[in-house]
Each structure stands twice: as C-alpha cells, then as structure tokens.
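*Asks:* okay, structure incoming, though there's no sequence with it:
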C-alpha cells in the first residue's frame, strides 16, 4: 500500500475490510486511504502521533494525550482499525474494548483507581479540585 490511492488494490481493500470486521465499505476504505496519504506527510507509510494531531477534531479532544500513545506509528490497516471504533457500525464489543484501552494507560489489562482519576482529570481539567474528582469517582463507582 503505497502513498497514492491508485496503489490501493482490490486485494488491499478487501484485506483492510477483513481487518476492521467490515466496519467500512470499500468506497469508505478508499476515502480513508486518501486521507491517510494526506496525513502521512513524509510518505513513509506510517502516521506519527504528531501528524495525527494536525486533525483539528483530534487536537481539541480532552483525551488526545491518551489517544496519542495509541496512534504513534500507525500503518494504514491500523489506522482504519483505530477509526473503526468510532463508526456507528462498530459492535458494542469493539467500542468497549477501545474505551478500555484508552482508560488502561499502562496497558496491564486493568483499569486502576488512579487511571480513572487521570481520565476525570483529563476530562475536567482545572474546573474541579482533586478532592472533588475522587468523591465524584467514588459516587460514580457506587451508584453508576
């Protein structure tokens, strides 16, 4: 898969479709490939986190720093798989697994109390105190 949409073969498209559990149509994959090539400014076949940060919607996301670690060095297949979690056609399981990876910042397969506080900190910024965050987290945990 080179750096031009003409280099995306039918086989490539079908392979990417399979990789992302058919979340995207073939035409959507071609469009995503064109966007991938625009983001891959140095044409190396991978998108760095810095290149991804040029997307305005991503740059203003309060969780962008958490997503940053998931994005660095994505090839096209991984790029599509990453985006598939945001699709309305993604399964609930896909969405839950993605969110879990965002929350599990150390990648140990567990979401700790401190990781939850970090998420609350990312989402609320300077608007509430550390003590209030802890109380809010405990209330959410107890009463859902």
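*Replies:* Great, that's in hand. Please read all numbers here as calculations on a predicted model, not as lab measurements. Numbers count the residues shown, from 1 in each chain.

*Asks:* could you use CA atoms for every contact and neighbour count after this?
*Replies:* Will do.

*Asks:* using the three-state scheme, assign residue 110.
*Replies:* coil (DSSP: H, G, I helix; E, B strand; the rest coil).

*Asks:* so for it, what's the nearest residue that isn't a sequence neighbour?
*Replies:* Ranked by CA to CA, 6 or more residues apart in numbering and with sequence neighbours excluded, the top spatial neighbour of residue 110 is residue 104, at 6.1 Å.

*Asks:* and what of residue 9?
*Replies:* Ranked by CA to CA, 6+ apart and with sequence neighbours excluded, the top spatial neighbour of residue 9 is residue 1, at 7.9 Å.

*Asks:* quick one, strands of this structure?
*Replies:* Assigned by DSSP state E, the chain shows no strands.

*Asks:* am I right that the residue nearest to residue 110 is in contact with residue 115?
*Replies:* Yes: in this structure, residue 104 sits in contact with residue 115. The criterion is CA atoms under 8 Å, and the distance is 6.8 Å.

*Asks:* so what's the residue nearest to the spatial centre of the chain up against?
*Replies:* Centroid check for the chain by CA atoms, centre = their mean gives residue 82 as the closest residue, at 4.9 Å. Taking CA atoms under 8 Å, 6 or more residues apart in numbering as the definition of contact, residue 82 has no neighbours.

*Asks:* again, only this time at 10 Å
*Replies:* With contact taken as CA atoms under 10 Å, 6 or more residues apart in numbering, residue 82 is in contact with 20, 67, 70-71, 74, 76, 98.

*Asks:* now swap in residue 100 and tell me
*Replies:* 94, 107, 109-111.

*Asks:* same check, this time on residue 12
*Replies:* Residues 1, 18, 29-30, 77 are the ones in contact with residue 12 under the rule CA under 10 Å, 6+ apart.

*Asks:* alright, now check it against this:
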C-alpha cells in the first residue's frame, strides 16, 4: 500500500476501514484511493503540501495553512484517516478533537484566546475589525463560562461545541 502504483487489495481496504473506525465504506475507500493516486503525482506513496495545494477546494480554504501542517507527507491510510474527520459517520467527539488540533497550533494540549483569535482572523479576513473579533470571542467564551485568560483543554472544547449541532462533512463520490 506504500506504493501508489500497486492495486488496492481487499486486505488493504479492510485495514484502512479499521484505521478510520469504519467511517468510510469499501466503495468510498476505493474512490479515495483513486483520488490519492491522482494527488500523488510523483508516485512516491505520500502526498506533499504542494500536491494538496493543487486542490482548488483546499487552496481557497482560509484554514489551509493550518491544515497543511496536518496533511503534509501523508500516506494513503493517513490520508483516509485525515478525511475521516469529515465523514458523516465520524462521531461528534472525533470532529471536536480534530478542530481542537487545528486550534492547538503548538501542540501543547491547550488553546488560548490568542490561538482562537488567530483562527478568527483567518476565517474573517478584513470583513470585521480586530476589536469586533475580540468582542465576539470574549462573549462566546463568557457564555460558555470561560474568560479571555482561560486556557482551554480538549474537554473544554467538548463542553463548548458538544451541543452546537456541528456540521463538518464531505461527500465522497463513488462511481
């Protein structure tokens, strides 16, 4: 499975399904393998940041720079594992853990007000002022029982986003 020129076997498919907690069907995994092979232009078995940036939907995503640190150098199994966070079959906890990793840029298990503000800057660009971003974020944190000085851990994210009706899904076209 390391070499993209090889065919995907039934064993490979089942291994990938198990790795991603069965968030994709066998047909979806085969379709994702085709997409992975298209992205892996040099056939090395890994997808680089540049290859990911060749995807228009990835390149225009305001969080693409943050996501690149998570996707650079993924093999096929890791690629599907990454995408499993966007599967309709992924649990809410899995989705929130993924979001937490995006916010926790230094990977120390805590998210600060400044980390959240950086994400808001990426998402809002010039559409709202810095003062408005800070006010909105302060209100959201206060509504959840936190302050601007709080350092949030994963369980805090679960508390804040757990009842949010979070939708984070992509459809995998299957031929």
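*Replies:* Alright, I've got the coordinates. These numbers come from a predicted model, not from an experiment.

*Asks:* nearest to residue 45 of the first structure, of the contacts of residue 82 of the first structure?
*Replies:* Of all those, the one sitting nearest residue 45 of the first structure is residue 76; the distance, using CA to CA, is 7.2 Å.

*Asks:* gap between the closest one and residue 91 of the first structure?
*Replies:* 21 Å (CA to CA, to the nearest Å).

*Asks:* more crowded one of those two?
*Replies:* residue 76 (21 against 14; other CA atoms under 10 Å).

*Asks:* my read is that that one contacts residue 32, right?
*Replies:* Yes: Residue 76 of the first structure sits in contact with residue 32 when judged by CA atoms under 10 Å, with a separation of 8.7 Å.

*Asks:* from what I can see the residue nearest to residue 9 of the first structure touches residue 30, true?
*Replies:* No: at 11.4 Å, residue 1 of the first structure and residue 30 do not qualify as touching, with contact defined as CA under 10 Å.

*Asks:* which residues do the two both contact?
*Replies:* 8-9, 12-13.

*Asks:* between these, which sits nearest residue 46 of the first structure?
*Replies:* Closest to residue 46 of the first structure, out of all of those and judged by CA to CA, is residue 8, at 15.1 Å.

*Asks:* same drill for residue 1 and residue 30 of the first structure, tell me which one is more crowded.
*Replies:* Neighbours around residue 1 of the first structure and residue 30, counted as other CA under 10 Å, are more numerous at residue 30. The numbers are 19 against 15.

*Asks:* contacting residues around that one?
*Replies:* The contact partners of residue 30 of the first structure, taken as CA under 10 Å, 6+ apart, are 5-6, 8-10, 12-13, 24, 36.

*Asks:* which of those residues sit farthest apart?
*Replies:* 6 and 24 (18.7 Å).

*Asks:* same drill for those two, tell me which one is more crowded.
*Replies:* The residue with more neighbours, out of residue 6 of the first structure and residue 24 and counting by other CA under 10 Å, is residue 24; that gives 22 against 11.

*Asks:* pull the contacting residues for the spatially closest residue to that one that is not a sequence neighbour.
*Replies:* Computed as CA to CA, 6+ apart, the closest residue to residue 24 of the first structure that is not its neighbour in sequence is residue 17, at 6.5 Å. Shown in contact with residue 17 of the first structure (CA under 10 Å, 6+ apart): 11, 23-26, 28-29, 77, 80-81.

*Asks:* out of these, which are inside helices?
*Replies:* With helices defined by DSSP state H, the entries of the contacts of residue 17 of the first structure inside them are 11, 26, 28-29, 77, 80-81.

*Asks:* before we move on, the earlier item: and of the contacts of residue 82 of the first structure, the nearest to residue 49 of the first structure?
*Replies:* Within the contacts of residue 82 of the first structure, distances to residue 49 of the first structure taken as CA to CA reach their minimum at residue 71, with 5.4 Å.

*Asks:* got the contacts of residue 12 of the first structure as TSV, with distance to residue 48 of the first structure columns?
*Replies:* As requested, those are exported to TSV (distance: CA to CA, whole Å):
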residue	distance to residue 48 of the first structure
1	17
18	24
29	20
30	20
77	14
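
*Asks:* follow-up on the earlier one: CSV for the contacts of residue 30 of the first structure, including distance to residue 142 of the first structure?
*Replies:* What follows is these, written out as CSV (distance: CA to CA, whole Å):
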residue, distance to residue 142 of the first structure
5, 50
6, 54
8, 50
9, 52
10, 51
12, 47
13, 46
24, 38
36, 42
